[in-house]
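Enquirer: Based on what follows, work out the 3D shape:
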Amino acid sequence: MKFSPRSLNYGMDKFSVYLPLFVMALLALATFWLARNAPTFVQEAQVDLTSTDPDYAMRDFAVRTYAGSGNLMVQIHGESGQHYPVRDLLEVHRIRVRFVADNGRVTTASAQTGTSNGKGTEMSLRGNAVVVQEPLAQSPRLEFQGEELLLWPEESRVQSNLPVTLLRGADRMSGDTLYYDKNRQQIEIKGRVRTTLQP
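Expert: Now for the predicted structure:
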């Protein structure tokens, strides 16, 4: 059987019309096969931001926060500690704190347990809590003692809703509650207040 050049050209023309459809069908099948047989990637574990569990724990540690100038601002030591990511809260057993203000005044604090926010600007101290502001220029040494003290070292504020003792130089004051704000030059002690002032 002989093919004339004319019929051969006609067959090639017809084939060239359907060739793109044939190639597209082959590509679609190859893509489908690759999609079904490609390996699946393991998703990274997502952090549960609603969990109340700590995300890490530490033992015999020190956490330091530096100011923009590079100077050490807050240093927190502890025997053990846990970080809770939901509120960015650090809970510390046998906490010791050292804070250096912009004017150079040093505030130290210690307690059986304590919590601090991530920046170390707000702290809650419980169990034999002591906060000391070292003397600077005309400001005398201040020492706060109580079972629970709330401390804002950057703002030079101390507060307690439980009985507290304040030592200001040689003077001694005690009461049922305390509010102290260095920037406002305000000390407020309420309840059964006792004061001993040295001449």
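Enquirer: only C-alpha atoms for contact and neighbour calcs from this point on.
Expert: OK.
Enquirer: Do a quick rundown of the strands in this structure.
Expert: For the chain, applying DSSP state E gives strands covering 56-66, 72-84, 89-100, 106-117, 123-133, 142-152, 157-160, 164-168, 171-175, 177-181, 186-190, 194-196.
Enquirer: same for the second one, what does it pack against?
Expert: Other helices and strands packing on strand 72-84, by 3 or more CA pairs under 8 Å, 6 or more residues apart in numbering; DSSP states H and E, are strand 56-66, strand 89-100.
Enquirer: Pull out the buried residues from that strand.
Expert: Across strand 72-84, burial judged by 16 or more other CA atoms under 10 Å covers 73, 74, 75, 76, 77, 78, 79, 80, 81, 82, 83, 84.
Enquirer: and the gap between the closest residue to residue 195 other than its chain neighbours and residue 106?
Expert: Leaving aside its chain neighbours, residue 195 sits nearest to residue 173 (4.4 Å; criterion: CA to CA, 6 or more residues apart in numbering). Remark: distance between residue 173 and residue 106 (CA to CA, to the nearest Å) = 22 Å.
Enquirer: Another for comparison:
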Amino acid sequence: MLVDAWRLYPVIALAALAGGSIWLERATRTDEPVVWAEQTGPDFAAEFTRVTSFGDDGRQRYELVADRLEHFPVDDTTRLHLPRLHMLGEDSETFVTANSANVSPGGDQVDLTGEVRVRRPATNDAPPLTLESETLTVWPDAHRALTHSPVLLTRGDGRTTAQGMHADDLFGTLELIGEVRTHLPRRRQGSPS
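Expert: Below you'll find the model as predicted:
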């Protein structure tokens, strides 16, 4: 009978271990479901960035520089702080600055906001041109721009205001939208017509 009791000790020890495991599992279980928090902040950030795009012919099309770049995985957008866009055309160049910008997935569209300023230096054929607005959407590869915010356009000594603007070939063809007002300087006496 004493020999049979020794055979039961392993069974009793295993039963006690199984009971302790069940008790431990129930003591640490929570009835609340596990909630995975979605990442809302950036998953990538870089300081003083420069992105350069080249055309099929190998010529530089544009350069985008920013003090800070942040990528947000929730909507796959990139936010730029103090962006500066330098676009090169066939025989002209255009400079665009703003307080911030959001770049769409794939980089096709840049939405600039806050003190947007576009500047095109004078050429042999045209006076300098500047445009000021609070917002501007630019498609750098297509050289197009659009805003529905009020704009102030200065070309040489002339000033024009409007409620919006659409540009193809980035100011090659310009369409001003709504309540356009133009101020042209008076001609000087004796100047040719």
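Enquirer: returning to that earlier point: any chance of a markdown table for the strands of structure 1, columns distance to residue 14 of structure 1?
Expert: A markdown table is the format used below for those (distance: least, CA to CA, whole Å):
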| stretch | distance to residue 14 of structure 1 |
| --- | --- |
| strand 56-66 | 71 |
| strand 72-84 | 72 |
| strand 89-100 | 75 |
| strand 106-117 | 77 |
| strand 123-133 | 84 |
| strand 142-152 | 86 |
| strand 157-160 | 91 |
| strand 164-168 | 100 |
| strand 171-175 | 104 |
| strand 177-181 | 94 |
| strand 186-190 | 98 |
| strand 194-196 | 110 |
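Enquirer: quick one, which of the helices and strands packed on strand 72-84 of structure 1 is packed in tightest?
Expert: Stretch with highest mean neighbour count among these: strand 89-100 (a mean of 21; mean count of other CA atoms under 10 Å).
Enquirer: Identify the residue range in structure 2 corresponding to stretch 63-79 of structure 1.
Expert: With TM-score structural alignment applied, stretch 63-79 of structure 1 matches the range 51-67 in structure 2.
Enquirer: so when I look at residue 3 of structure 2, I'm seeing a strand, right?
Expert: No - counting by DSSP: H, G, I helix; E, B strand; the rest coil, residue 3 of structure 2 is not part of a strand but helix.
Enquirer: Which residue in structure 1 aligns with it?
Expert: For residue 3 of structure 2, there is no aligned position in structure 1, judged by TM-score structural alignment.
Enquirer: So residue 114 of structure 2 sits against residue 98, correct?
Expert: Yes - contact criterion CA atoms under 8 Å: residue 114 of structure 2 and residue 98 qualify, at 5.7 Å.
Enquirer: The two: which is more packed in?
Expert: residue 98 (25 against 16; other CA atoms under 10 Å).
Enquirer: Distance from the chain centre to the match of stretch 63-79 of structure 1, please.
Expert: 16 Å (CA atoms, centre = their mean, to the nearest Å).
Enquirer: and what of stretch 159-167 of structure 1?
Expert: 28 Å.
Enquirer: Over to stretch 106-118 of structure 1?
Expert: Put simply, stretch 106-118 of structure 1 sits 15 Å off its chain's centre (CA atoms, centre = their mean).
Enquirer: Quick check: closest non-adjacent residue to residue 63 of structure 2.
Expert: Nearest one to residue 63 of structure 2, counting by CA to CA, 6+ apart, is residue 52 at 4.4 Å.
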